[in-house]
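Peer 1: fold the following, please.
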Amino acid sequence: MVVALITGITGTLGIVFTSSVSKSATEVGVKLAPLSDAAMEIRLSATTAHLMFEEIMSGDDTESIEEVWKLLDDALWYCDAILIGGENDEGVFFASNDAQVKKTMKEVRQSIERFIASARERYKYRMGSSSTGSEADQSFDKSYEKIQAELSNMASLYGKNASVIDLSRQAQYFLANGHLFLEELLSGDDQVNIEQVVANFSQGKENIIGIGNMIGRDKVFSLLTGIEAFIALANDRFNNNQSSQGAGSEADANFDKEFERFINLADEAEEIIRHQMEAGVLKPGGHQKKDPLLP
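Peer 2: Below you'll find the model as predicted:
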């Protein structure tokens, strides 16, 4: 009788234990599939977006900026899936009730939002400087070609005046040299400065004034007006370039800082969830795959 009772109790406890283990396994492994999946998706989406974004910034027009924004939106969605739950094509995600996980994921979400803001700022500067630069470049080049053509015409008109021809050729040289220096400066050559550029253009202007002293200021009025506008355009191009580089550098720094921050935070959240899984005490939360064979 006692043996039968003990056997019965033992059997009951075994059933209860087996049921408990089975339930725990279901919670951790199937019904509440790892929230670390979501944390991993955050890192994957963000890293892919980062790579595509850098390719776009370097001039690759085969990548789409809209795809970058979509990937970053996906990263935000997975943050929300961990915080409040959600459902997508991958399955059903149950919100975590772990205080540390929720705290970390809130920080991850905020960091991703700052990262997106930095990315949009960088992209805005690239598009803005590209548009503004193109317009300024075109105006500058047209002005340069016009002045050079007028100087060539001047040399032809006064072909018997050696001094006019000489000053015209010198003016053309200094304009060309200053143009070359400016392009080198804008391309990042630190051996050239804006003062050298302006000095060459100013010398060209002095040569034109010299021509005017010989043939009459009224005959070089158009040239003088043109070269003054040309020098102003050169300064505008330089200043726009400097402003764009300064703003872009700050945006780059913020962008890189936020990316590193939220990737580290996502790693931290994933590590916490994995420890909970290993301990078999994962709190309500997880990822349930859409499988018709699962109960």
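Peer 1: okay, CA-based contacts and neighbour counts for the rest of this
Peer 2: Fine.
Peer 1: the host helix or strand of Thr132 packs against which elements?
Peer 2: Assigned by DSSP states H and E, Thr132 belongs to helix 99-157. With contacts defined as 3 or more Cα pairs under 8 Å, 6 or more residues apart in numbering; DSSP states H and E, helix 99-157 has these neighbours: helix 65-84, helix 162-186, helix 221-279.
Peer 1: with Thr132 as the reference, name the closest of the ones you listed.
Peer 2: helix 221-279 (8.2 Å; Cα to Cα).
Peer 1: next, the buried residues of the helix or strand following the closest one.
Peer 2: Counting by DSSP H and E, the next helix or strand C-terminal to helix 221-279 is strand 286-288. If you call a residue buried by 16 or more other Cα atoms under 10 Å, then strand 286-288 has these buried ones: 286-288.
Peer 1: re the thing from before, mind checking which of the helices and strands packed on helix 99-157 is nearest Ile209?
Peer 2: It is, among the helices and strands packed on helix 99-157 and with distance given as Cα to Cα, helix 221-279, at 7.5 Å.
Peer 1: the inter-axis angle of the closest one versus helix 99-157?
Peer 2: 160 degrees (axes from the mean of the first three to the mean of the last three Cα atoms, to 10 degrees).
Peer 1: off-centre distance for helix 221-279?
Peer 2: Put simply, helix 221-279 sits 7 Å off its chain's centre (Cα atoms, centre = their mean, to the nearest Å).
Peer 1: quick one more, to check against the first:
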Amino acid sequence: MAVRIDPKLIYEIKVPEGSRYFGEIYRPYAVDVRIGPEHRLRFGRFSSGLVGNLRVLNLPDDTDEVFTCGAFCEADVDARIIVGGNHRNDTPCNITIGSFGGAYALFLSEEDKLTFSSNSRPVRFGDNVVLSSGVRVLGGAEVGTGSVVAAGAVVSGVCPAFGVYGGVPARRLKDRFNAAARERYDALRLSELRAHCIPLIPAMLASDLPSDEHGAEYVNRVPRLVFEGKIGDGGSVHLRRTDEYFIGDDRVTGASIVEKLSSYFNQAREKPASFNWSADIFYDLGIS
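Peer 2: Take a look at the predicted model:
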């Protein structure tokens, strides 16, 4: 039987030398990253590790959305999600301003610059998407909920939900689940499961009992962190600071609560030998 996590307790976590345990502070929460004044990266709960897989070469012109993924998505360390950098194929001249130097842009009108602009489109994932080793996901791609992309595949189009995809370009090889496994997956309601119930997943998948018989609880409003971010060399994404906190669509505004949340999440930057950890600090503070 799984050891239960008490959502009202704060646990002391000792950090092994050289580990990346500090990311555990952020994992139970959805994360939005502001890139400049308008554009956003959006990560679902337990999917924040994908920041390191992103390369943002150009920002989309017609939407504030750059990258969006659902809950419980993961990617191998050498997988890449590449937004922008796509040359235009809808004009006879498909080079970009960067190819011949930015100085020339000073002599072009905003309308004329579009001829030399890149064709940047957002990338979207559903819940529980897995990218295997060496995968490349290109701008405009969409990978549906519950899908796995096999090693070395290149995704440039739409991959409908619950499939296994492989090849260049990626195509559906088979369904990810048979009917019985899909029924168990749907009953689990993984994307809504409260963080302190994560250790119950193996027992729930192995049992025919309803989820509430295992003591499973579900979120009504997802807690969300908003970071300021920037694009670094090679399109890598860097998080600067936690800026705001939300429960669902409601911003957390109470000064004392914001101070407690900031103190908790700032532990990840301080990198002490041990840190205080909660399965859901919002729940623990009574603001869920």
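Peer 1: TM-score them against each other, please.
Peer 2: The TM-score (TM-score structural alignment, normalised by the length of structure 2) is 0.19; 90 aligned residues with a Cα RMSD of 6.1 Å.
Peer 1: for the helix holding Thr132 of structure 1, what is the distance to the chain centroid?
Peer 2: Using Cα atoms, centre = their mean, the offset of helix 99-157 of structure 1 from its chain centre is 12 Å.
Peer 1: residues in contact with the residue minimising distance to the centre of structure 1?
Peer 2: The centroid of structure 1 falls nearest to Ala119 when counting by Cα atoms, centre = their mean (4.1 Å). Neighbour list for Ala119 of structure 1: 251, 255 [criterion: Cα atoms under 8 Å, 6 or more residues apart in numbering].
Peer 1: distance of it from Asn254 of structure 1?
Peer 2: Separation of Ala119 of structure 1 from Asn254 of structure 1 (Cα to Cα, to the nearest Å): 9 Å.
Peer 1: re earlier: report the angle between the helix holding Thr132 of structure 1 and helix 65-84.
Peer 2: Using the same axes, to 10 degrees: helix 99-157 of structure 1 against helix 65-84 is 160 degrees.
Peer 1: so what's the residue nearest to Ala171 of structure 1 when sequence neighbours are not counted up against?
Peer 2: Spatial nearest neighbour of Ala171 of structure 1, excluding adjacent residues (Cα to Cα, 6 or more residues apart in numbering): Gly204 at 4.1 Å. With contact set as Cα under 8 Å, 6+ apart, Gly204 of structure 1 has these partners: 170-175.
Peer 1: closest one to Gln148 of structure 1 out of the residues you listed, please.
Peer 2: For the contacts of Gly204 of structure 1, the nearest to Gln148 of structure 1 is Gln172 (6.1 Å; Cα to Cα).
Peer 1: was I right to think that closest one contacts Leu151?
Peer 2: Yes. Using Cα atoms under 8 Å, Gln172 of structure 1 makes contact with Leu151 at a distance of 7.0 Å.
Peer 1: distance of Arg172 of structure 2 relative to Val158 of structure 2?
Peer 2: Counting by Cα to Cα - Arg172 of structure 2 and Val158 of structure 2 are separated by 10 Å.
Peer 1: ok so, going back, okay, the helices and strands packed on helix 99-157 of structure 1 in JSON lines with distance to Glu55 of structure 1 and mean neighbour count next?
Peer 2: JSON lines is the format used below for these (distance: least, Cα to Cα, whole Å; neighbours: other Cα atoms under 10 Å):
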{"stretch": "helix 65-84", "distance to Glu55 of structure 1": "10", "mean neighbour count": "20"}
{"stretch": "helix 162-186", "distance to Glu55 of structure 1": "22", "mean neighbour count": "19"}
{"stretch": "helix 221-279", "distance to Glu55 of structure 1": "14", "mean neighbour count": "17"}
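Peer 1: of all the ones you listed, which lies closest to Ser36 of structure 1?
Peer 2: Of these, the one closest to Ser36 of structure 1 (Cα to Cα) turns out to be helix 221-279, at 4.8 Å.
Peer 1: if you count contacts, what does the closest one end up packed against?
Peer 2: Counting by 3+ Cα pairs under 8 Å, 6+ apart, helix 221-279 of structure 1 packs on helix 36-57, helix 99-157, helix 162-186, helix 194-215.
Peer 1: in CSV, list those along with distance to Ala247 of structure 1.
Peer 2: As requested, these are exported to CSV (distance: least, Cα to Cα, whole Å):
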stretch, distance to Ala247 of structure 1
helix 36-57, 15
helix 99-157, 8
helix 162-186, 16
helix 194-215, 20
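Peer 1: quick one: Thr10 of structure 1 from Ala4 of structure 1, how far?
Peer 2: 10 Å.
Peer 1: neighbour count winner among these two?
Peer 2: Thr10 (12 against 9; other Cα atoms under 10 Å).
Peer 1: after the lengthiest strand in structure 2 comes which helix or strand?
Peer 2: Using DSSP state E to define each element, structure 2 has its longest strand at strand 237-247. Following strand 237-247 of structure 2 in sequence order, the next helix or strand is strand 250-251 (DSSP H and E).
Peer 1: what's downstream of that next one, the next helix or strand?
Peer 2: That would be, after strand 250-251 of structure 2 and using DSSP H and E, helix 255-265.
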